[in-house]
Structures are given as C-alpha cells and as structure tokens.
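[1] Okay, predicted coordinates and the sequence, questions at the end:
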Amino acid sequence: MIIWLVVIVFFLIYFIGVGYYFTQQVLFMKTNSLEFIYQRELENFRFDENLYRSFQKESFSVQSRYGYELKGYLFEAFDTNNWVIITHGVSVNKNNSIKYAELFLKLGFNVLTYDHRRHGESGGTTTSYGYYEKYDLQTIVHYLKDLKGDIVLGIHGESMGACTMLQYAGFVEDSAAFYISDCAFSTFEKQLTYRLKMDYKLPKWAILPVSSIWLKLRNGFFIKDISPLLATNNIKKPVLFIHSKRDDYIPYTNTIHLYEANQGEKELFIAENGAHAMSLNENKEEYYSIVSSFLNNIEIEHNSL
C-alpha cells in the first residue's frame, strides 16, 4: 500500500509539474514590444524608413469573437482593389511585418497589418499557434472586405502567422485569391517534438501526452488540434510555400511536407540563405522576384514601383 501511495504521489507530481510548466511556456511565450521590434528591424536595414513614412497609414481596431480588440494598420497607398493581409510570427508584432508591407506596396498592393492576440496592441491572454488566431484572421478578413467591398485579397504569413493563415484557409474559409506561407511548421506536435529534442534533449512521450491534456484543460485544445498539414490539403486557391534551407528553429522539411500535401495550384521556394524567418532578409532580390513571378503565374495584376 505504501508503494502504491508513493507511485500515486510521484505520478501526481509529474502530471502537475510537467503539465503546468510546459503549458506555461507554450501559452505565455515572451513577447516583444512594438518599439523593440521597430528598432531591431530598422537597425538591421530590413526596411526603408523613409519609404515607410511616405506611405499614409490608418490605425484600426476590431473586436475578436473572443471579446478582445485586434489592432492594426491600413496602408492604402493606391487606387486599387488589390489588398494583402500580413500575419506575423510568435513573440513579434505588426512592426515585424513592415518589411513585407514594403514588398507588397512596391508591387502595387494596399496592405493591412495587425497584431495577433496577446501581441503588440491587441488583447487576449494566451497564444494558441493558430487554433484561435485563425478565427481572428477571419474577423480581420471580414472587416477588410466589409470596409473596402469587392477586393482581390492575398494573405502572407510568417512562421506562426503562416500556420494561422493555412489553418484559416483550410479549416475556416478559403476566401483569399492567394496565400504565401513563409516558414510554417507542418504540425504542432512535430514542432514541439523537435524543440524538446533540441532544447531539452527529451523524448516526446515524456512530455507531450501530459501537456496535451493540460492544454485542453487550460486553453481548450489538444496538441493534435493544431495542424497546418491537414489544413493545406483543403486549400484550393494558389499557395506559394517559402522556407530557408538553414532554418534550425523550424526545419525547412516542414514546408516540403506542406507543399506535397497541398492539392491545389502551388509553388515552392527554398532559400539558400537565412535562419528562421530570414528568407526575405537574406535573399531579398530573389524573394521579390519569386513573389512577383508567382503573382504573374496566377494572373494577379500588379505594378512594381
């Protein structure tokens, strides 16, 4: 009986300790301020500040279905119905999207950038890697379409933003004319397994089953519920998949698997240079060329500045 009590106590300590600690790291990953990201991007010459300031931007706020505010900017530089929504990665914010906004503004698109839940100026208390964010993206899409009417819409996502975009298009509504997925993971389970191995030298069986239960209890979803891989199989509109070969945070093979799973019109660009989310930064001319070519191939009219 004493042995069984010891086993039960040990299991409870393990279940509570591992589950709470791991989900705390996942749900409440540290985020960076708008000021920090702006200065980081500026100091690393990732956008042209004079050009950025020359484009008029208008702030907006729209309520998420979950009760908090989603805040962002509208860059309406042209008399065109071509728009692109840009979704950023985890821990950063809409200021990380300036370089992508610059790209599409140079291609003649108007641009919307916004902060995901719990990032930047938006509300929300947890990060869910696309599970809830995909519905926030739906809210943003509907807001823009209601505001601007009949538009040709593209969505560009980086890292978690790409995962959010793919799950929106595959699980919620495939409503854009095109999508650009930059350095997404294929499944949340695969990404967590990889990070456990790289960061802690731990096998997934020791952490993920318990943590998945805790995620469900604390935030309403299991690990398996976050799967861009399943989503991309449902996307019919054209998708450009991008990743850096040297990415050691989310290996580029994730994007290969996403590309192979997609059944619609698609293109693939594996950049030779750059770490995670650095494909544009380290391959700027080629990145611009690939995006422009992709738009030409799917017959989206655009005019480069």
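    Yes, it's here. Numbering: from 1, shown residues only.
[2] use CA for all of it now, contacts and neighbours both
    OK.
[3] Just the terminal-to-terminal distance for stretch 144-164.
    With Cα to Cα, to the nearest Å as the measure, stretch 144-164 spans 17 Å from end to end.
[4] how distant is that stretch from the center of its chain?
    Relative to its chain's centre, stretch 144-164 lies at 12 Å (Cα atoms, centre = their mean, to the nearest Å).
[5] cool, and stretch 122-135?
    Centroid displacement of stretch 122-135 relative to its chain, using Cα atoms, centre = their mean, is 11 Å.
[6] Tell me where the stretch 1-150 of the chain has helices.
    2-27, 34-43, 49-54, 98-106, 133-148 (DSSP state H, counting those that start in this stretch).
[7] for the longest one, packing partners?
    Meaning helix 2-27. Counting contacts by 3 or more Cα pairs under 8 Å, 6 or more residues apart in numbering; DSSP states H and E, helix 2-27 packs against helix 208-219.
[8] Which secondary structure elements does the following helix or strand past the helix it packs on sit against?
    From helix 208-219 onward toward the C-terminus, using DSSP states H and E, the following helix or strand is helix 228-232. Applying 3+ Cα pairs under 8 Å, 6+ apart, one finds that helix 228-232 contacts helix 160-167, helix 253-261.
[9] quick one, what contacts the closest residue to residue 78 other than its chain neighbours?
    Excluding its sequence neighbours, the residue lying closest to residue 78 (Cα to Cα, 6 or more residues apart in numbering) is residue 110, at 6.3 Å. By Cα atoms under 8 Å, 6 or more residues apart in numbering, the contact set of residue 110 is 74, 75, 76, 77, 78, 80, 81, 82, 83, 84, 104.
[10] what number of residues lie near the third one?
    If I follow you right, that is residue 76. 19 (other Cα atoms under 10 Å).
[11] Next one: the closest residue to it other than its chain neighbours from residue 155, what distance?
    Excluding the flanking residues, the one nearest residue 76 by Cα to Cα, 6+ apart is residue 110, at 4.9 Å. Residue 110 sits 12 Å away from residue 155, going by Cα to Cα.
[12] Identify the contacts common to those two.
    residue 84.
[13] quick one: residue 37 and residue 88 touch, right?
    No - assessed by Cα atoms under 8 Å, residue 37 is found out of contact with residue 88, at 11.7 Å.
[14] Okay, one more to line up with it:
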Amino acid sequence: MRRRRRPLKIFVALIVVLAIVYAGISWFFSEKLIAAKFAPLGPVDVASYGLPQPELIEIPGDGVTLAGWYFANPRKAGCATVMLHGFSGSKQEILGPTPLFWNRGCDLLLYDARGHGESSPSLLTYGAHEKDDLGRAVDWLANRTSLPHSKIGLAGWSYGAATAIQAAADIPDLAFVLADSSYSSLGDIARAQGKQQFGSWTKIFVPGALLVAGIRGGFDARGVAPDDAIRDVKEPTLLIHSRQDEFTPVEQSEEIYANSDHSHTELVIPDWVAPHAFSYTKNNAGYTAILDGFLAKYAPDFGARA
C-alpha cells in the first residue's frame, strides 16, 4: 500500500510545484502588463507646434485625478477634440498631430491617462477603467465649451486608440472616432508582445496573467476588447494602421474593422512606411488628407477647413 501511495504523493507534489511556478510567472507578466513604471517626459515648448500656452486642468475620476491641457482655439469654429496618447506616453507625445484639429478651429483637450505622466498613479486596465475616465473628460469638455457631443471628436493613438473605441461604445452621438494603431484585445496584444519580448512559449501564461491582472486591477481583463466594443460604436470611425507596425500587428486593426459597421467605419493602411503609431509623423500631409477626406464624407460640419 505504501508503495502505491508514494507515486501519488510525488504526482501531487509535482502538480503543486507546477501550479506555484505558473502562478509566479503569471504574476510576473501581470506586473509587466498593468504595473509598469514610466519615466515622465520632460517639458516641451507648445509654441513650436503653433499652439498657445494651455490652461492646466484637472479632471476628477474614480480614484484618480487626470492632469490635462486645454487649448482654447481663437477661431471658435464650434468643434472640439479629445486627443489620447499611447502606452507609456503622456500628453506631450501627441502634440505633433494637434494641427489635424487645431487648424480646423477646434478646441483641444489632451490629458495624461491614469498611471501616466502627471495623472494619479494607478494600475493600468487597457480601457476597462480608462474608458470611464474618457467619458468624464468628454463631459468636462462639453461643459467647458458648451458644445454637444455631436461637435466633439475622439482621436487616439495605440493605447489611446483602444480606449477611444471602447469609450465610444458607451458615449452617444460623438462627431467621430479616429483610432490609430489600436490593439484588438488585451489578450491579443499580450500574446503579441510576449512573443516579441520573450518568445512564443509565453502564450501559455497569457490566461494566467490576464486572470491575475484582472484580480489586481479590479476589471475583467478578458473583456478588454476593442474588436468587440466596435460592434456598439455608432459614430463614424476611422481606423489607421501602418503595415510596418512591429509593436501592434496591423491584423489587429483588421480584426476590429471586420466586426464594425462598414457603413460608417473605414480602415486605412497608409501607402508609406511608418513604425507603430507614427504614420502622421512620417507623412503629415498624406495623413491629413486621409482624415480630411473621411470627415468630409461622414462629418462635413465638423469645424472649418484648414
């Protein structure tokens, strides 16, 4: 009898050890996902982008305070845009594309996402909580400008693009959504980045990492999915994604587009070479033409033409 029990004990011990190892590695990857520490970007001269000095504003959220810049446009064209930066970035990161909307006479709101820049430290949730932050930012901007949602657009890059799509599913009557280089889901980007940074073996730990991340961050990590949220977005949506993107594969925007309503959603893969979320930087004239054509078709009354 003792001889029979010994192999069973060894087997149980092995299972326990493997479970502990799996849990430990899953925690490690969850740390990479939601608890990353970012060095703040330094000061920047906004005048070099053709902008006036911004008003420094704060938007209270659920357990966080968002630090932002509000730019009041002297042209007063009756439009406004919330612009959202990418993972590990800050509001300084998206000053470059501001002419897309500033030249139309639109007011601008740029803010640091939770856990980024000068906003409150926080675990990241890839849109689960950030979409609610964005909803509060839209309400703040609507109150400040006295504009209806139909005169307010969302423009996001990478992490900000995914947040914009998920928020737009809950915010009615927006003017448009511009989502550049979005990931299709937290699971998809975790698998892509895990493979790129550590190897294909990491895919077996993604379910565990998502479970741990969700418990730590208080959200459903498996439900963070712009490719699912896009089904509920009723506003005109422009997806842009560089084919050369090595951080977030272009297939992820293609998945989002596949689930969208094609009557008001377009996917543009630029014909010039650009790294992740840098299509505007590499060809701002070409990028501007794409956006202008989209707005002329779907939101012709949004602001004044440059």
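    That came in fine, so what should we check first? Treat the numbers as computed from the prediction; the structure is a model and nothing was measured.
[15] returning to what we had before: aligned counterpart of the residue nearest to residue 78 of the first structure in the second structure, please.
    By TM-score structural alignment, residue 110 of the first structure lines up with residue 107 in the second structure.
[16] ok, average deviation of whichever strand or helix holds residue 295 of the first structure from the second structure?
    In the assignment (DSSP H and E), residue 295 of the first structure maps to helix 284-297. Taking mean Cα distance after the TM-score superposition for the first structure, the mean distance separating helix 284-297 of the first structure from the aligned residues in the second structure is 1.0 Å.
[17] From residue 139 of the second structure, how far off is the counterpart of residue 3 of the first structure in the second structure?
    Residue 3 of the first structure maps onto residue 10 of the second structure when the alignment is built from TM-score structural alignment. Residue 10 of the second structure is 60 Å from residue 139 of the second structure, where distance means Cα to Cα.
[18] Also residue 73 of the second structure?
    18 Å.
[19] Contacts only, for residue 227 of the second structure.
    184, 185, 255, 256, 257, 259.
[20] what ranges do the strands span in the stretch 51-200 of the first structure?
    57-63, 69-75, 82-87, 110-114, 152-158, 178-182 (DSSP state E, counting those that start in this stretch).
[21] Let me have those strands in TSV, extended by distance to residue 282 of the first structure.
    Formatted as TSV, the strands of the stretch 51-200 of the first structure follow (distance: least, Cα to Cα, whole Å):
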stretch	distance to residue 282 of the first structure
strand 57-63	27
strand 69-75	25
strand 82-87	19
strand 110-114	22
strand 152-158	15
strand 178-182	13
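[22] do you know which of those strands lies nearest residue 11 of the first structure?
    Across the strands of the stretch 51-200 of the first structure, residue 11 of the first structure has its closest neighbour in strand 152-158 (38.9 Å, Cα to Cα).
[23] neighbouring contacts of that closest one?
    Counting by Cα under 8 Å, 6+ apart, 81-89, 162-165, 176-184, 277 sit against strand 152-158 of the first structure.
[24] Just the buried ones out of these, please.
    82-89, 162-165, 176-184, 277 (16 or more other Cα atoms under 10 Å).
[25] Count the residues that sit near the aligned residue in the second structure for residue 258 of the first structure.
    Aligned by TM-score structural alignment, residue 258 of the first structure pairs with residue 256 of the second structure. Applying other Cα under 10 Å, we find 23 residues neighbouring residue 256 of the second structure.
[26] I figured residue 256 of the second structure hits residue 226, correct?
    Yes - when contacts are counted by Cα under 8 Å, residue 256 of the second structure is listed as touching residue 226 (6.7 Å).
[27] what do those two both touch?
    In contact with both residue 256 of the second structure and residue 226: residue 184, using Cα under 8 Å, 6+ apart.
[28] mind checking how far stretch 14-33 of the first structure is from the chain centre?
    With Cα atoms, centre = their mean, you get 20 Å for stretch 14-33 of the first structure.
[29] so where is that stretch in the second structure?
    Under TM-score structural alignment, the match for stretch 14-33 of the first structure is residues 21-40.
[30] Can you mark which positions in the matching stretch are buried?
    Neighbour-count burial for stretch 21-40 of the second structure [16+ other Cα under 10 Å]: 22, 23, 25, 26, 27, 29, 30, 31, 33, 34, 35.
[31] ok, and what's touching that stretch?
    Contacts for stretch 21-40 of the second structure (Cα under 8 Å, 6+ apart): 88-90, 116-118, 122-125, 190, 205-206, 208-210, 212-213, 217.
[32] Repeat the analysis, applying 10 Å as the threshold.
    Contacts with stretch 21-40 of the second structure, where a contact means Cα atoms under 10 Å, 6 or more residues apart in numbering, come from 15-20, 87-90, 92, 115-118, 121-126, 186, 189-190, 193-194, 202, 204-214, 216-217.
[33] ok so, going back, please indicate which of the contacts of residue 227 of the second structure are buried?
    For those, buried by 16+ other Cα under 10 Å: 184, 185, 255, 256, 257.
[34] thinking again about what came up before, residue 10 and residue 139 of the second structure - which one has more neighbours?
    Higher neighbour count among residue 10 of the second structure and residue 139: residue 139, with 18 against 11, using other Cα under 10 Å.
[35] residue contacts, that one?
    Contacts of residue 139 of the second structure (Cα under 10 Å, 6+ apart): 59, 133, 145, 146, 147, 148, 149, 171.
[36] Kindly report the same for residue 177 of the second structure.
    Contacts of residue 177 of the second structure by Cα under 10 Å, 6+ apart are 81-82, 152-156, 161, 164-165, 167-168, 233-239, 265.
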